[in-house]
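A.B. asks: can you look at this prediction? I've put the sequence above it.
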Amino acid sequence: MDKIRESILTKSHASKLERRGKIISFMCLGGICLIVLAIFIFIAYRGLATFTSDHVSIFKFLGGTKWNPEVTENGHPLVGALPMITGSFLITILATLLALPFAIGTALMMTDITPKMGTRILQPVLELLVGIPSVVYGFVGLTVVVPFMRSIFGGSGFGILAGTFVLFVMVLPTITSMTVDALKSVPKDYRSASLALGATRWQTIYKVVLRTATPGILTAIVFGMARAFGEALAVQMVVGNAALMPTSLVAPASTLTSVLTTGIGNTVLGTVQNDALWSLALILLLMSLAFNLAIHLIAKRGELKR
């Protein structure tokens, strides 16, 4: 009887601990959700203030090409965000397109061509690139990339092309690491079956491995784009920070993050200038949500195909 009582007490004690663990876990989860919701509400409240109190049309804000919140035209402040939106998308797309072939080639080296050498040499290199701070990338771009652009194309050297080369190096390890995971997730039976049917190694890689890993590679691309779109310091140091519509890849331009980082400390809360910057922050937040939604949709389509 004593042993039975002890086992019952032990089980009840374990169930209490399990219940407490669940409560603590749900509290932590709820706290994280509340923090994210609070951030979203705060940024949305501050960002939408531009269109309520300052009588700025959202269409003129998104489609306007003049950015000078301190100046008014016909009674309305000049807060056209199109130059920054265009600059952000141009740098993001160009950097991702430039990094994609290098990322896929490096990932194939690490998984299918020379996996031992890839793991021994390339993996530490990728980890090193991830650990380098953004300010270091920006400083290297300022001292190496910008003078190189100046010597080749003339002008100041600052511009979208300089920002593209800097972001290319920054997003390369992200896209490569996720592509490696996507390639490793392809079952080895697929490779063996393709080789057994007479396909060469390159035919197997192109027609079997890459096609099977396409959802994972697309996810890596979107993650890389999200990384590039939200980068601030490194881009700010090489893009030129001119709130003008980009006329060429080597002309000074600006991005959403560069305008935010340079201007947010020089404005007063509640003013037109400050509200306009919060509106840019709201655009960044919405773009982050769009990237996350795209990742989830790609993942679901990949699961359905399997």
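C.D. replies: Received, thanks. None of these values were measured; they are calculated from a predicted model.
A.B. asks: could you use CA atoms for every contact and neighbour count after this?
C.D. replies: Noted.
A.B. asks: all strands for the protein, in order.
C.D. replies: Along the chain, counting by DSSP state E, strands occupy 67-73, 76-79.
A.B. asks: need these in a markdown table with distance to residue 173 and mean neighbour count, can you?
C.D. replies: Shown next, in a markdown table, are those (distance: least, C-alpha to C-alpha, whole Å; neighbours: other C-alpha atoms under 10 Å):
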| stretch | distance to residue 173 | mean neighbour count |
| --- | --- | --- |
| strand 67-73 | 34 | 14 |
| strand 76-79 | 36 | 21 |
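A.B. asks: contact partners for the closest residue to residue 268 other than its chain neighbours?
C.D. replies: Excluding the flanking residues, the one nearest residue 268 by C-alpha to C-alpha, 6 or more residues apart in numbering is residue 274, at 6.1 Å. Contacts for residue 274 were tallied using C-alpha atoms under 8 Å, 6 or more residues apart in numbering; they are 264, 267, 268.
A.B. asks: distance to residue 63 and neighbour count added to these, as CSV?
C.D. replies: CSV is the format used below for those (distance: C-alpha to C-alpha, whole Å; neighbours: other C-alpha atoms under 10 Å):
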residue, distance to residue 63, neighbour count
264, 22, 16
267, 23, 13
268, 25, 11
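A.B. asks: just the closest of these to residue 68, please.
C.D. replies: Distance to residue 68 across these (C-alpha to C-alpha) is lowest for residue 267, with 12.7 Å.
A.B. asks: let me know how buried residue 170 is, in neighbour terms.
C.D. replies: Residue 170: 24 surrounding residues under other C-alpha atoms under 10 Å.
A.B. asks: show me what contacts it?
C.D. replies: Residues in contact with residue 170 (C-alpha under 8 Å, 6+ apart) are 129, 130, 137, 228.
A.B. asks: let's bring in a second model and compare:
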Amino acid sequence: MAQSKQHESKPHLVEEWVGKVYTALCILFLVVTIFSMVYFVASKGLTTFFKDKVNVIDLLTGIKWNPGGDPPLFGALPFIFGSFSTSILAAVIAAPLAFCAAVFMIEIAPKFGRKYLQPVIELLAGIPSVVYGFVGLSVIVPLFRDIFPGQGIGIAAGALVLSVMILPTITTIATDALASLPSGLKEGSYALGSTRWQTIYRIVLPTMLPALMTGVVLGIARAFGEALAVQMVIGNAPHIPGSLFESTSTLTSAITLSMGNTVMGSTHNNALWSLALILMTMTFVFVFIVRWLERRSKI
């Protein structure tokens, strides 16, 4: 009897050992991949400062980008400004819509919202970015051209396109956050005589604010790294615009438009890798902010 039990336990031990080894190899692969990417981008991006002797302050604060000039100018501030302005403005547009949609699906009409509205919103996440860019170029840009001064391309068009793209991200996180709220808080508010709307904006939203802000930050990170959709509607002009309806450029647009036209190892190519390093650094900053907000929501 004891021998039969030992024979039965051996397959389980083998399966457990195989599972542990497989899991460890997957984690090791992910860690090696992440560190390899960081090392590759950092080594290429830092070449601009150590080999080509480009000043870091000049790159971050310069407003003129002319790699082919004499002398060449590498001012990345217009691209940094374009990336932040479009991403933050997109979040400002999308966040209220996402919060209202989440409140509707969880607090007001959960059956209808969860069954019909949530799948429609999540469907937006599966649409290719080139489709968003083409719709923006065909619909939003002509509309802005008819209503506002200018050609219709610029920060406003890019932000509006990005706001639709990041709407599913913010809505999904806000919905999950509201659904995880303990029912006792709402029941206690109702017991004290509060109405449904008073409970929503005085109890529900303040309690889940850190989790809701996590969705906003992730949406900004998603918009910050978008290239094609913004590139089609923003104008791609390397200067700081004077209004929301003037053309500008972003870090991703500058990289995608110029990387294929440069020689590997040239100063221009290394400067583009420096822009990629800035982009990656900001992505890490967004991740750290998200982790900090998650810790705040658990307190």
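C.D. replies: Yep, that arrived. As the structure is a prediction and not an experimental result, all values here were calculated from the model.
A.B. asks: what TM-score do we get after superposing?
C.D. replies: The TM-score (TM-score structural alignment, normalised by the length of structure 2) is 0.98; 299 aligned residues with a C-alpha RMSD of 1.0 Å.
A.B. asks: what's the single longest helix in structure 2?
C.D. replies: In terms of residue count, the longest helix belonging to structure 2 (DSSP state H) is helix 2-50.
A.B. asks: give me the stretch of structure 1 that that helix matches.
C.D. replies: Taken onto structure 1 by TM-score structural alignment, helix 2-50 of structure 2 occupies residues 4-52 there.
A.B. asks: distance from the matching stretch to structure 2 after superposition?
C.D. replies: Stretch 4-52 of structure 1, aligned to structure 2 and superposed, deviates on average by 1.0 Å (mean C-alpha distance after the TM-score superposition for structure 1).
A.B. asks: do stretch 286-300 of structure 1 as well
C.D. replies: Counting by mean C-alpha distance after the TM-score superposition for structure 1, stretch 286-300 of structure 1 comes out at 0.5 Å.
A.B. asks: now the strands of structure 1 as a markdown table including distance to residue 45 of structure 1?
C.D. replies: Converted to a markdown table, the strands of structure 1 look like this (distance: least, C-alpha to C-alpha, whole Å):
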| stretch | distance to residue 45 of structure 1 |
| --- | --- |
| strand 67-73 | 19 |
| strand 76-79 | 18 |
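A.B. asks: and residue 245 of structure 1, which of those is closest to it?
C.D. replies: Nearest to residue 245 of structure 1 among the strands of structure 1 is strand 67-73 (9.8 Å), distances taken as C-alpha to C-alpha.
A.B. asks: elements contacting that closest one?
C.D. replies: Strand 67-73 of structure 1 is packed against strand 76-79, helix 272-305, with contacts defined by 3 or more C-alpha pairs under 8 Å, 6 or more residues apart in numbering; DSSP states H and E.
A.B. asks: need the winner for burial among those.
C.D. replies: Compared across those, strand 76-79 shows the largest average neighbour count, a mean of 21 (mean count of other C-alpha atoms under 10 Å).
A.B. asks: and residue 230 of structure 2, what pairs with it in structure 1?
C.D. replies: Per TM-score structural alignment, residue 230 of structure 2 is aligned with residue 235.
A.B. asks: its match contacts residue 138, doesn't it?
C.D. replies: Yes: taking contacts as C-alpha atoms under 8 Å, residue 235 of structure 1 lies within contact range of residue 138: 6.7 Å.
A.B. asks: quick one, which of these two is more surrounded?
C.D. replies: Using other C-alpha under 10 Å as the criterion, residue 235 of structure 1 and residue 138 rank with residue 235 on top: 33 against 23.
A.B. asks: what distance do you get for the residue nearest to that one when sequence neighbours are not counted to residue 283 of structure 1?
C.D. replies: Once flanking residues are discounted, residue 235 of structure 1 sits nearest to residue 163: 5.4 Å by C-alpha to C-alpha, 6+ apart. From residue 163 of structure 1 over to residue 283 of structure 1 the distance is 20 Å, taken as C-alpha to C-alpha, to the nearest Å.
A.B. asks: pretty sure residue 277 of structure 2 contacts residue 45?
C.D. replies: Yes: Residue 277 of structure 2 is within contact range of residue 45, at 5.7 Å (criterion: C-alpha under 8 Å).
A.B. asks: with respect to residue 53 of structure 1, which of the strands of structure 1 lies nearest?
C.D. replies: strand 76-79 (11.5 Å).
A.B. asks: which part of structure 1 matches stretch 184-197 of structure 2?
C.D. replies: Mapped onto structure 1 using TM-score structural alignment, stretch 184-197 of structure 2 spans residues 189-202.
A.B. asks: for the matching stretch, which positions count as buried?
C.D. replies: 191, 194 (16 or more other C-alpha atoms under 10 Å).
A.B. asks: check stretch 93-103 of structure 2 too.
C.D. replies: By neighbour count on 16+ other C-alpha under 10 Å, the buried set for stretch 93-103 of structure 2 is 93, 94, 95, 97, 98, 99, 101, 102, 103.
A.B. asks: now do the contacts for the residue lying closest to residue 229 of structure 1 once chain neighbours are set aside.
C.D. replies: With sequence-adjacent residues excluded and distances taken as C-alpha to C-alpha, 6+ apart, residue 229 of structure 1 is closest to residue 92, at 5.5 Å. Residue 92 of structure 1 makes contact with 164, 167, 225, 228, 229, according to C-alpha under 8 Å, 6+ apart.
A.B. asks: right, and the fourth one touches residue 166 too?
C.D. replies: No: the pair formed by residue 228 of structure 1 and residue 166 falls short of the contact definition of C-alpha under 8 Å, at 9.8 Å.
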